[in-house]
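Asks: coords below, sequence missing:
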């Protein structure tokens, strides 16, 4: 099961957006997938060293998470030559507590104050360094509407990224995330976009009780 999870995530990270040869932000994508591959390797090694502790009672049991994020869209200067603006970005994600080894699904929606929207779903891997620090590479696919923000070239867009979060004892996570979005070259243009957000992920029990 763990090998299938790793293969699926790496394939999503490398194959989908990685074919976006026209994107101006290939350097950002390359940094994401190389970092993600290194993190997944660290997760495998750590899992073996700990004797599969990641799925044992020694690790905290996760709850479904509701994630709220705020940040900025179009944050890399090299990507601004046809859209000279950095809109405010708002994000919501639902992260179920279903895990296949360290990987779990998520669904999300984000929007900018200029009216662009992105509805997406994908898979995320939680690589733990102790019981509190979690680095999470992710890959997703979704439907984009530009509004008055940047034209990304095609409604179908792929997102890759990494989140670094601190997990508190009650399951609350506070973190920062960096993502790259592009259409993998299936559109007439593929400028790509980069985003940075500050995220708070609340166990669903914060809102609905135990």
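Replies: Nice, I can see it. Worth saying up front: this structure is predicted, and the values here are computed from it rather than measured.
Asks: make it CA atoms for all contacts and neighbour counts henceforth
Replies: Noted.
Asks: now do the strands in this structure.
Replies: 65-73, 88-95, 103-112, 117-125, 127-129, 133-145, 156-167, 173-182, 193-203 (DSSP state E).
Asks: residues touching residue 68, list them.
Replies: Taking CA atoms under 8 Å, 6 or more residues apart in numbering as the criterion, residue 68 is in contact with 90, 91, 92, 93, 199, 200, 201.
Asks: around residue 59, count how many other residues there are.
Replies: Residues near residue 59, counting by other CA atoms under 10 Å, number 12.
Asks: separation between it and residue 46?
Replies: Residue 59 sits 13 Å away from residue 46, going by CA to CA, to the nearest Å.
Asks: same check on residue 157?
Replies: Residue 157 sits 33 Å away from residue 46, going by CA to CA.
Asks: against that first model, consider the following:
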């Protein structure tokens, strides 16, 4: 799994290098809107302590540096673990109907009855590939890694596979 995560980080780095040259294809595009995301999946894949994951996040539409958007949310698991987080994300829009999102965040983690990840501060980084509907809602498959970046005595980390549905904020509150 660490090899997969390393590959994701390398891809993310390449994404940002290309993005600085072609920022008009990213999240500051007129095709992007603020979104609320609802996710469900498997937390700690491949472990004896895997659990169901549910997540709610907010994805802002105000781009920083023309590419990065704020993201914040909360994850809970069936083992009563909770992770509240905030960070930055970037979208690569592929035509009208496909998007790849990359994000990195930091937040507070409580293990509940689940996996002890070694510290109460945990970093979450991930990638999501989604289909965009005409109304700008999305359905996507995501992969994330949660880790304390070795600030704790142990750093077992956890991988998360999730299915996400995002809906424009304007569709909820208008």
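Replies: Thanks, I have the structure now. Small disclaimer: the values here were computed from a predicted structure and weren't measured.
Asks: could I get the TM-score for this pair?
Replies: Scored against TM-score structural alignment, normalised by the length of the second structure, the superposed chains reach a TM-score of 0.91; 173 aligned residues with a CA RMSD of 1.9 Å.
Asks: what does residue 126 of the second structure correspond to in the first structure?
Replies: The alignment partner of residue 126 of the second structure in the first structure, by TM-score structural alignment, is residue 161.
Asks: scratch that, residue 70 of the second structure is what I was asking about
Replies: Aligned partner of residue 70 of the second structure by TM-score structural alignment: residue 105.
Asks: nearest residue to its match other than its sequence neighbours?
Replies: Nearest non-adjacent residue to residue 105 of the first structure, counting by CA to CA, 6 or more residues apart in numbering: residue 123, 4.3 Å away.
Asks: now for residue 49 of the second structure: what does it line up with in the first structure?
Replies: Alignment note (TM-score structural alignment): residue 49 of the second structure maps to residue 85 of the first structure.
Asks: how many residues are close by the nearest residue to its match once chain neighbours are set aside?
Replies: Take residue 85 of the first structure and drop its neighbours on the chain: the residue closest to it by CA to CA, 6+ apart is residue 74, 7.2 Å away. Each residue near residue 74 of the first structure was counted by other CA under 10 Å, and the total is 24.
Asks: residue 74 of the first structure touches residue 87, doesn't it?
Replies: Yes. Between residue 74 of the first structure and residue 87 there is a contact under CA atoms under 8 Å: 7.3 Å.
Asks: and the angle for the longest helix seen in the second structure with strand 98-110?
Replies: In the second structure, assigned by DSSP state H, the helix with the most residues is helix 2-21. Here helix 2-21 of the second structure runs at an angle of 120 degrees relative to strand 98-110 (axes from the mean of the first three to the mean of the last three CA atoms, to 10 degrees).
Asks: how far does helix 2-21 of the second structure sit from the chain's center?
Replies: Its chain's C-alpha centre and that of helix 2-21 of the second structure lie 14 Å apart, by CA atoms, centre = their mean, to the nearest Å.
Asks: list the buried ones in that helix?
Replies: Residues 5, 8, 9, 12, 16, 19 are the ones in helix 2-21 of the second structure that count as buried (16 or more other CA atoms under 10 Å).
Asks: the last one maps to what in the first structure?
Replies: For residue 19 of the second structure, the aligned position in the first structure is occupied by residue 43, per TM-score structural alignment.
Asks: hmm, that match is touching residue 127, no?
Replies: Yes. Using CA under 8 Å, residue 43 of the first structure makes contact with residue 127 at a distance of 5.4 Å.
Asks: contacts only, for residue 52 of the second structure.
Replies: Counting by CA under 8 Å, 6+ apart, the residues that residue 52 of the second structure touches are 40, 41, 42, 43, 77, 78, 79.
Asks: in JSON lines: those, plus neighbour count and distance to residue 27 of the second structure.
Replies: What follows is the contacts of residue 52 of the second structure, written out as JSON lines (neighbours: other CA atoms under 10 Å; distance: CA to CA, whole Å):
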{"residue": "40", "neighbour count": "20", "distance to residue 27 of the second structure": "24"}
{"residue": "41", "neighbour count": "20", "distance to residue 27 of the second structure": "25"}
{"residue": "42", "neighbour count": "19", "distance to residue 27 of the second structure": "28"}
{"residue": "43", "neighbour count": "29", "distance to residue 27 of the second structure": "28"}
{"residue": "77", "neighbour count": "22", "distance to residue 27 of the second structure": "30"}
{"residue": "78", "neighbour count": "16", "distance to residue 27 of the second structure": "33"}
{"residue": "79", "neighbour count": "17", "distance to residue 27 of the second structure": "35"}
